[in-house]
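Asker: predicted model and sequence follow; I will ask about them next.
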Amino acid sequence: MKNISTTELEQTLQTDASIQLIDVRETDEYAGGHIEQAKNVPLSELTERTAELDAKQPIHVICLSGGRSMNASMYLEQAGFDVTNVDGGMMSWEGNVTR
């Protein structure tokens, strides 16, 4: 499984509009603050909502600290997606946050 730091993610988001950023935290966590480009697909709903994701585009997965995103990344990778887990999650994110 591929991994990326939050610093690398911030640089990637500035240069590559084609990636999908999926935030797998629960809806209330996401509402408390998230990366603007992130789409909320809670880990608890991921298996039912996988069809919403574009399999032709790379996916980066983030959560609070990296545990749930790692689980989601493993699932998506097995489903054939090009996935990168964001190490450290929102706890390590130093960029702008949207509420």
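Answerer: Yes, it's here.

Asker: CA atoms for contacts and neighbours, from now on please.
Answerer: OK.

Asker: buried set for the helix or strand hosting Leu13?
Answerer: Element membership of Leu13 [criterion: DSSP states H and E] is helix 6-15. Within helix 6-15, the residues that count as buried by 16 or more other C-alpha atoms under 10 Å are 6, 9.

Asker: skip ahead from it and say which helix or strand is next.
Answerer: Proceeding N to C from helix 6-15, the next assigned helix or strand is strand 20-23, under DSSP H and E.

Asker: contacts for whichever helix or strand comes after that next one?
Answerer: Sequence-wise, the next helix or strand downstream of strand 20-23 (DSSP H and E) is helix 27-31. Outside of helix 27-31, the residues within contact range by C-alpha atoms under 8 Å, 6 or more residues apart in numbering are 23, 40, 42, 99.

Asker: against that first model, consider the following:
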Amino acid sequence: MKSISVKDLAALGEATEIVDVREDDEFAAVRVPGARSIPLSRFVQSLDEVPASGTIYVMCAAGGRSAQATTYLEDQGYDAVNVTGGIMQWQDEGHPVNRG
């Protein structure tokens, strides 16, 4: 499984496709600007919401759930990358977030 640090992800800029697999309430509380919410609890049923081309960066709170989703996406033929450290590290490093 491919992975990327939040620092390296932030350096890629706003054109990246981030899929956040945390639950709706977690996503509503804090999220990366522009990230797409597809909770892990309905991920398989919502696969049609995942962009069909390009690299997909998968994020959760710390990296566990996103690793599961990344592995699943890779098995389906997607170019998926797990974001290690998740939103918790993203915030800790001072990267921009949306709240509420």
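Answerer: Nice, thanks for sending it over. Here the structure is a predicted model, which means the values were calculated and not measured.

Asker: after superposition, what is the TM-score?
Answerer: The pair, once superposed, lands on a TM-score of 0.92 when counted by TM-score structural alignment, normalised by the length of structure 1; 96 aligned residues with a C-alpha RMSD of 0.9 Å.

Asker: can you select the buried ones from the contacts of helix 27-31 of structure 1 in ChimeraX?
Answerer: In ChimeraX syntax, the buried subset of the contacts of helix 27-31 of structure 1 is picked out as below (16+ other C-alpha under 10 Å):
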select :23,40,42
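
Asker: for the contacts of helix 27-31 of structure 1, which one is nearest Thr15 of structure 1?
Answerer: Comparing these against Thr15 of structure 1 with C-alpha to C-alpha picks out Asp23 as the nearest, at 19.5 Å.

Asker: that older thread, ok, residues contacting the helix holding Leu13 of structure 1?
Answerer: For helix 6-15 of structure 1, contacts defined as C-alpha under 8 Å, 6+ apart pick out 19, 86-89, 92-95.

Asker: relative to the whole chain's centre, how far out is it?
Answerer: Using C-alpha atoms, centre = their mean, to the nearest Å, we find the averaged C-alpha position of helix 6-15 of structure 1 to lie 12 Å away from the chain's own average C-alpha position.

Asker: ok, now stretch 2-21 of structure 1?
Answerer: Between the centre of stretch 2-21 of structure 1 and the centre of its host chain there is 10 Å, according to C-alpha atoms, centre = their mean.

Asker: one more: stretch 46-56 of structure 2?
Answerer: So, by C-alpha atoms, centre = their mean, the centroid of stretch 46-56 of structure 2 is 12 Å from its chain's centroid.

Asker: residue range in structure 1 corresponding to it, please.
Answerer: Stretch 46-56 of structure 2 corresponds to residues 49-59 in structure 1, going by TM-score structural alignment.

Asker: buried stuff in that stretch?
Answerer: By neighbour count on 16+ other C-alpha under 10 Å, the buried set for stretch 49-59 of structure 1 is 53, 55, 59.

Asker: list of residues touching it?
Answerer: With contacts defined as C-alpha under 8 Å, 6+ apart, stretch 49-59 of structure 1 is touched by 18-22, 41, 80-84.

Asker: how about JSON lines for those residues, with neighbour count added?
Answerer: Compiled in JSON lines, the contacts of stretch 49-59 of structure 1 are given as follows (neighbours: other C-alpha atoms under 10 Å):
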{"residue": "Ser18", "neighbour count": "12"}
{"residue": "Ile19", "neighbour count": "18"}
{"residue": "Gln20", "neighbour count": "20"}
{"residue": "Leu21", "neighbour count": "24"}
{"residue": "Ile22", "neighbour count": "24"}
{"residue": "Val41", "neighbour count": "24"}
{"residue": "Gly80", "neighbour count": "10"}
{"residue": "Phe81", "neighbour count": "18"}
{"residue": "Asp82", "neighbour count": "18"}
{"residue": "Val83", "neighbour count": "26"}
{"residue": "Thr84", "neighbour count": "24"}
